[in-house]
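Please find the sequence and the predicted model below.
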Amino acid sequence: MKIGVQATTLDSLRSGAGGLRLPLAALMAAFPTCVWSQGAAGPAAAGPEEVVVTASRVRTGFEAPTPVTTVGIDDIQARGSTNVADYLNEVPSFLASTTPATTALNSRENGSNVLDLRGLGAERTLLLINGRRHVATAPDNTVNINVVPSIALGRVEVVTGGASASWGSDAIAGVVNLIPDQELTGFRLEVQGGTSEHGDADSLRLGGVYGHDLGDGRGHALLALEYSRDRGVLNQSDREWGRRRYGLIGNPGDTGPNDGRPARLIAENTNLFFANEGGLILGGPLTGVTFGPGGAIRTNDFGGFNDGNFQVGGTGGNLGQYIDLVVPGRRYNAFFTGHFDINQGLTAFAEASYGNSRSETETVQSFTFPTRITSDNAFISPELRARLASSNVAAFNLFRLNTDIGFITADSQTETYRGVIGFRGRLSPAWRWDAYYQHGRTDYRNRQLNNLIVANFRNAADAVINPATGQPVCRATLTGGAPGCQPINLFGFGSPSRAAIDYVNGVGAYDLALTQDVAAATLTGELFDLGAGKVATAVGIEYRSEKVRSESDALSRADAFLIVNAKPINGSFDVKEAFAEVVAPLLANKPGIDRLELSGAVRATDYTTSGSVTTWKFGGSWSPVADVRFRGTISRDIRAPNLGELFAFSRLSFANVSNPVTGRTDFTRVLTGGNLDLQPEESDGKNFGVVVEPRWISGLRLSADYFDIQIDGAINSLGAQDIVRSCAAGVSSACATITRDAGGTITQVNAQFINVARLTTKGVDVEALYRVPEDAFLSLGGLLTLRALVTHVAEKEFSPNGVVVFDRAGEITPNAEPQFVSPKWRGTLTANYDYGQLSGFLQTRFVGSARYDNTFTTEDINDNTVQAEWYVNVGARWRVPSSTGARVEVFLGMNNVFDNDPPPAPLNFISPLGTNPAFYDVVGRSFYAGARVGVQ
């Protein structure tokens, strides 16, 4: 893997994408030292092949100033990754904020894999397939990588910097371009399986890819098929560290500010104070009565201490013990790409893909906090009835975790279809063009099984004895209401009947369709020669249409379920774009200037929803000598509001809002949902770096790049009171959402998405790569390659309202904006050793020490430090000698060799998750093995 070092990637194969296309043979002649490794995706020995470079659309013989990460198929295979997202999420510049292991931290589709550069939110990372946008798989315009077959890829390129001028909206953090292997001839079959030391996380991957030349070399076609499934880790309590039930609880010993005692504690065996799985009475003379199986009356154990919400020890319930550490899922993928030379100046190309990803996970057991039970309830035992009578209690509140009536289970399926057809050709030896049309569609289906219907539960819980039959019946049934109501017994775990469970539970349904149509054309060529090389340019136009349409069931639309209650989203927008890029090699082979080049790009964009906006980029690179190159860019980037932010279902509610103008509290209408008045986010990005490749140390290459991204007017949704406070602090966009009458009374607050937030991140990416000469490695021979990738996040600030600023650099708490937090230091160190038919792989991944919460002091928490973690992964491959010409390879590996437990970092939502899986491994030691067979 090559990171942040070069824009032109020579261990890759020809792609039909629009982008920088260069004759490979010419590049190899010009830059022979740039070829570091050749795996399965290595270049052909000869031929006028082309390379697509994601950093630029312009044809140039110089390296672009923007840092680029390139991952070859051989890198992914050496690591044993079954999904390209698994590999990329170990690169320090990525944050694994949305993976099958982070379901508790996000509200996206369960089990999805979404890429998030810089931890600025996945919606600010643009995903391309072969240089073209992929249809979104969610209304926030993100793409679930599970719908892309990894086996079809030749390489992946990542531009770690603003690229909106080159590629359009959403590229604030950068671009990820998945590029298929379009030169493969013959076939390759792969099978891989894995499991954890604990006997779970079983995985299986089967894949095949076939490539064939067409028409005596005039064309090529590739077809890839892939199946993958992972059984996940189904309970946090399946891990010893999970059974410790880490939680955040108030300290009863805290007496106030500056008393030297922390206000809260991270503690083990933290459970709910106010509920358990058999039912708990709180309030009144029967407080502390709880119920065992069969309704037996017991005295609740409230543990060592409590803060009114949580307790340490005791018999309180715990939602977290059942949470999925890794969501199980399966996926099917198919991908086709091909091209054919109609004549010397015209080539037709096409792509088609299908992806089907499905996951099913038990989200949470339903809960009732509280349920009112009257003294005439049909299921009250004689003993309890006597206690109620002696205490003169007519009703009480029962607090219960309804584990025994079934878990609310999310069943999600994503189907994605995508097709591309286009032509490219030459107008002259110096000028090329390409044009294409693309259509994509995503069908997303979600079912919330066993979701509690609140009204049905309320009617079922109010059960009395039918005087006509002597049997339990719903009170509402006696008065002619609640048809079909089945009385439910809530006293003791296992007491509810099957009929009652079926009545109180329902299925929430949500079906969504996203469609995308794109038409684009690009012209690239050379203008004139400045002496150091020809000025190259690219111009193009693009039209894109995005649509969303969704439906949900009537109960969800009426907010009848306990959780989720998905609402319809319907809307569309069109965008028209025109862009231009230019690269100007100014000087070469001069004293103090081995090479000097400037580049620029501009894009004019017009949205039907938010109007026109212009993005731009200016950069350059300077090599005073051949060993050293300085590079840098500044850019204005955008992210246009996505379909969800524009068209989310609007709903009306009411709230009491403190009015700072009048000093009164106003009972105010509150409108929430999408906002058609949203404007694109604007980002100012800076990247400056240096690349050192000393000629006197063969095989060594070093780079360091500073990044600075500042986003203003970021789209966010605030609560009504927060909006009023922000307006009082001078935030004009917040004031615009408030309606007042003549007397200053707040009559309405539009708590919709608004351009109010601010995001900033600054830091440095460092890479060191050393390919040890074969005669220098202990005289053993073979090839040893060492790489170190390190990211230091010096600053990461998030302001939800543009006024209050939170510094998230160096903290890992999952409790607030989990996609924005980050340790200050993260790194990956790898060593690959090839000796004959054997290859060995060693990787250590470093997550630096951090704070639980940067806002906490010793007065706030007992331990605000989180220890550093080192994870070690190993692998080996053996290429089996074959007399048939087939390439046979067997491989195996081990992840988390030392079985590191994640550090305590509890998510403070009724204490469900004990750590932050975006940074730390929650599976433990695991193993994989497999085989590959290739025939040309």
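Happy to help now that I have it.

going forward, measure contacts and count neighbours with C-alpha atoms only.
Will do.

Other residues contacting stretch 527-539?
Taking contacts as Cα atoms under 8 Å, 6 or more residues apart in numbering, the residues outside stretch 527-539 that touch it are 57-60, 522-526, 578-588.

Pretty sure residue 920 is one of the things residue 900 touches, is it not?
No - counting by Cα atoms under 8 Å, residue 900 stays clear of residue 920, with 9.1 Å between them.

neighbour-wise, which of those two wins?
Summary of the neighbour comparison: residue 900 and residue 920, criterion other Cα atoms under 10 Å, with residue 920 having more neighbours (20 against 17).

host element of that one?
Element membership of residue 920 [criterion: DSSP states H and E] is none; it lies in no helix or strand.

Which stretches in the chain count as helices?
Taking DSSP state H as the test, the helices found in the chain are 24-30, 73-79, 84-88, 164-167, 240-243, 382-390, 454-461, 475-478, 498-504, 554-557, 643-647, 720-728, 732-735.

structure B:
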Amino acid sequence: MSNRFTKASLLAGTVMAGAMVSQPVYAQDDAGASEDDFIVVTGSRIARRVNVETAAPIAVVDSEEFELSGTVNVENVINTLPQVVPGFTSNSNNPGTGTATLNLRGLGATRTMVLVNGRRWMFYDTGQIVDLNTIPSFLLDSVDVVTGGASAVYGSDALSGVVNFRLKSVQGVELGAQYSITERGDGDRYGMHGAIGTEFDDGRGSVTVYAEYYNRSSVFQSDRGFSREALGDGATSLIPLGSSTTPDGRFNVATNFTVANGTGPGTTLPAGAGLLIDNGLFLTPGVLSNGTGLSYNYAPANYLQIPQERYLLGGFADYEFQDGHTFYTEVSFVNNRVAQELAATPVTGSFNFNLATIQPFLSAAAFQELVTYDQRETAANAARIANGLTPLYSGAAAAALQPGVINAFFQRRVTETGSRNTLDERNAFRVLGGVRGEITDWLNYDAYYMYARTRNANVQAGNISRSAFQRGLDGSGPAINVFGPNTLTPAMVEQISILAQNGDISTLEVANASVSGFLGNLGWGGGDIGFAIGAEYRKQGSEFIPDTALSSGDVIGFNAGQATAGAYNAKEVFAELNIPILGPDSGIERLELTGAARYSDYSLDAVGGVWTYAGGIEFAPIPDITLRGQYQRAIRAPNVATLFGGQSIGFPPAQDPCGTAGVTPTSAIGQFCISNGVPAGAVGSGLALQLGNSQIPALFGGNPNLSEETSDSWTVGVVLEPSFIPGLTVTADWFDIVIDDAISALGGGLQNALNVCFQQVQDANAGICSPFFPNGAGSTVRNGSGSITVDNPPLISNANIAELGVAGLDVQMNYSTTIPFSLLTDTGEQDFNVSFLGTYTHDSYFIPIVGLPDVNECEGRFGLTCGEPTPKWKWTSRFTFIDGPLTTSVRWRHVSGVDDDDDATDFIVERLPAADYLDLTFSFEANEHLTLSMGVSNIFDKAPPVIGSNQEQANTYPGTYDVIGRDFFASARVKF
């Protein structure tokens, strides 16, 4: 049986879009560029000639792609590109953070470096991840993507690749507005932006300032048929997990207990044996019913599209204060308000019930059953003490040993409080100042300092105080009536409700200085040798500040967590070399070698000093063909969250191997489960061990002894520009990335730790089993029913124990020509452009514990192990007709079919079919100042695939598949 892990929990390419020509870091008009002009390409600090390719594939997404797609947020274009496995998006409610993240190759957002204008951007939390919502899409000139590790050039984090968002300068005034709405009349979005730019002092200086406002309305899961009911797997079909909104009160006895039989220490009975309170429900106020009853339908209250409001301000300027020497600066500020909404809080766990306190809320029959249980519990405890055994309960639950008090597992949706809502307000700013210029006619310098800070304030409503809830049941506070639907009065709701708050502060400082230039050539027509050397100091720090309720764990609703704080720095030196060996004069079009190296000294003892390096080659035997390849060694230092994160509770989707159907009490796994506290009668009982929930609570936290991750990446490719087919460019690049010592939750996450411990290792003293046997053999985190609950969750810590890898082929085709037909021009012709951007994923895997034989293969798969679908083929193609002022463009997005990743479980939906979406856009240049656009996405209103227990959220994977439906937009842009 294969191991499982949630790949998405790791916060684990090349975007082959646009022409493969090098592009400048700073926007400029290249129409008149000559071969003697020099630019700096993403992935290098060495200036190169305009017509020079690079050894590593550099793809460019032009600004037109953002305009034609009708998007305002950057994520909406980036996540459709074939090299990207979607991270958090506008449809990520639970799980989600209210941000938009970038996940190249599915290796995690923490392993993707995001730059703006060639420099690091600000991150938003202790995971040190960039929120794409902070980048102004209307100012994008293009987006450059370099695949593979790039730490030798840019430093830590660039294991899967680098994405560089290049902002354009504005000359004059530019104003724009856009409005979008779904076919169903909901989820409207509107945005307005403005920018003004000018030159001054006879062209020695220039400045651009800009502002944007964006507002996105919510869509609830109740607004779409496929997501109105929370679905799970039945025996033969998908079934609603919640067939009513009844806030059940469910009793379960919290522990097994032993009664004396006169012949020994006693006989262990199943929890609640002979008692109707075992799995009893209060479907009618005060009346205890036997059976499983109805489940709560949590789906309707969840967002399908989360609301957002954003204000964005900024500017950049440069001034040549002396001939050949220029000061430059960049400033940006973003205010983002994003909400998430979940169903009413599920109160779950073991509580002490004072029978006298709760008697007024119970029928006579229900009260008598609880009295009978109390008598049995008291007798059982007395028998244990008489036989020299420990009492049934310890700690806070020990109060149940008093007559008239019982301890029972209870769960109920507190619908009287309404939905849970959390509001994040992030204020982020970034300032940068630098100077660049000429030292000699062959040597240049560039030095800058950057500081960025993000402050997030999070307010949570709808939480329940566990201690206040307990006081209402045990008589130490005013009594609360939780025994039936809508039994809590407003006064009771106020008594148990709690408003929670927390905050995040993240900072980043970078000081960088470099010198670059050219040396002599080798004399074989290859051009001058380029070089760059420099040094960098970088400091990054974050803290998470929860209030007392969250840090103490008293909150039920949103996840509680302890405070996190930490910072570290790196001091680095780096160098690059570009050696043109042969040129056209030699009879060979081009042969070039490149190399780069960086030494980094981290203040973290477990990391210390590390080297990263890269080498590449380009060989063009004729102008029509270029062969290229590169090797890169990269590293990623652990972030503040993985190093210093305080413990916090989470509820990842998981299934308990001890409850898997077919497992018997006499099997090896069954016996091991029994040794962990699972009653023999509960072994192999499906989800019964989790009391009907498909999530298992666990604690997660940091590890200050983590060391760096390392990656080795290879790219080998070809660029074809056949002279006999003018306008055609075809590229194909093979990529192979392997990450060693990958930082992962123990075992790769809760699911995989469960599987490895219980299905393979089966040793209570093994490290992988420590979360479930916290003190070795004889200990357990389970309650008496065999369940893992919030009362004693397992601790899944971080470790450098995993390996990740991905390999595949990027293919791009661009073709431009004219066709002999026109309605709007006098020439009788119009331009026709077609592009194809595709990725074939040959291999995508995860080894949760290096040294064990299990490998989780995720290419062409999805599910509880692999997370977001990783299709073997994903492509985006665009067909554009330009007839004078009118542009008509059709985009085709394709995601190939994927299979469930758990070979041991037969889910109702084992395969998600291929998905194809068509989008249509019209753009009309009314005059030289005004451009009008309109379009529709998902023309055929294709619904997402619907699945049950192996879903992410909303009965599907909303990051990969379109969940909003047919969508319309209209925009206007004015320039003067």
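Nice, thanks for sending it over. These figures come from a predicted structure and were not determined experimentally.

could I get the helices of structure 1 as a markdown table with distance to residue 772 of structure 1 and mean neighbour count?
What follows is the helices of structure 1, written out as a markdown table (distance: least, Cα to Cα, whole Å; neighbours: other Cα atoms under 10 Å):
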| stretch | distance to residue 772 of structure 1 | mean neighbour count |
| --- | --- | --- |
| helix 24-30 | 21 | 16 |
| helix 73-79 | 18 | 21 |
| helix 84-88 | 24 | 20 |
| helix 164-167 | 37 | 26 |
| helix 240-243 | 41 | 18 |
| helix 382-390 | 79 | 13 |
| helix 454-461 | 66 | 21 |
| helix 475-478 | 80 | 18 |
| helix 498-504 | 66 | 17 |
| helix 554-557 | 61 | 17 |
| helix 643-647 | 50 | 23 |
| helix 720-728 | 58 | 21 |
| helix 732-735 | 57 | 18 |
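
would CSV of the ones you listed with distance to residue 287 of structure 1 be doable?
Listed next are these as CSV, based on distance: least, Cα to Cα, whole Å:
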stretch, distance to residue 287 of structure 1
helix 24-30, 78
helix 73-79, 56
helix 84-88, 49
helix 164-167, 61
helix 240-243, 28
helix 382-390, 12
helix 454-461, 19
helix 475-478, 25
helix 498-504, 27
helix 554-557, 35
helix 643-647, 45
helix 720-728, 35
helix 732-735, 45
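
To residue 781 of structure 1, which of the ones you listed lies closest?
For the helices of structure 1, the distance to residue 781 of structure 1 is smallest for helix 73-79, at 20.0 Å, taking Cα to Cα.

Return the mean post-superposition distance for that closest one against structure 2.
Between helix 73-79 of structure 1 and the corresponding residues of structure 2, superposition yields a mean separation of 1.4 Å, by mean Cα distance after the TM-score superposition for structure 1.

Structure 2: matching residues for that helix?
Residues 63-69 of structure 2 are where helix 73-79 of structure 1 aligns, taking TM-score structural alignment as the criterion.

any idea how far that stretch is from the chain center?
24 Å (Cα atoms, centre = their mean, to the nearest Å).

sorry, back to before: mutual contacts of residue 900 and residue 920 of structure 1, please.
Between them, residue 900 of structure 1 and residue 920 share these contacting residues under Cα under 8 Å, 6+ apart: residue 869.

what's in contact with the match of helix 73-79 of structure 1?
Contacts of stretch 63-69 of structure 2 with the rest of the structure, by Cα under 8 Å, 6+ apart, involve 72, 74, 77, 137, 140-143, 889, 919, 921-923, 933, 935, 937.

From these, list the buried ones, please.
By neighbour count, with 16 or more other Cα atoms under 10 Å, the contacts of stretch 63-69 of structure 2 hold 72, 74, 77, 137, 140-143, 889, 919, 921-923, 933, 935, 937 as buried.
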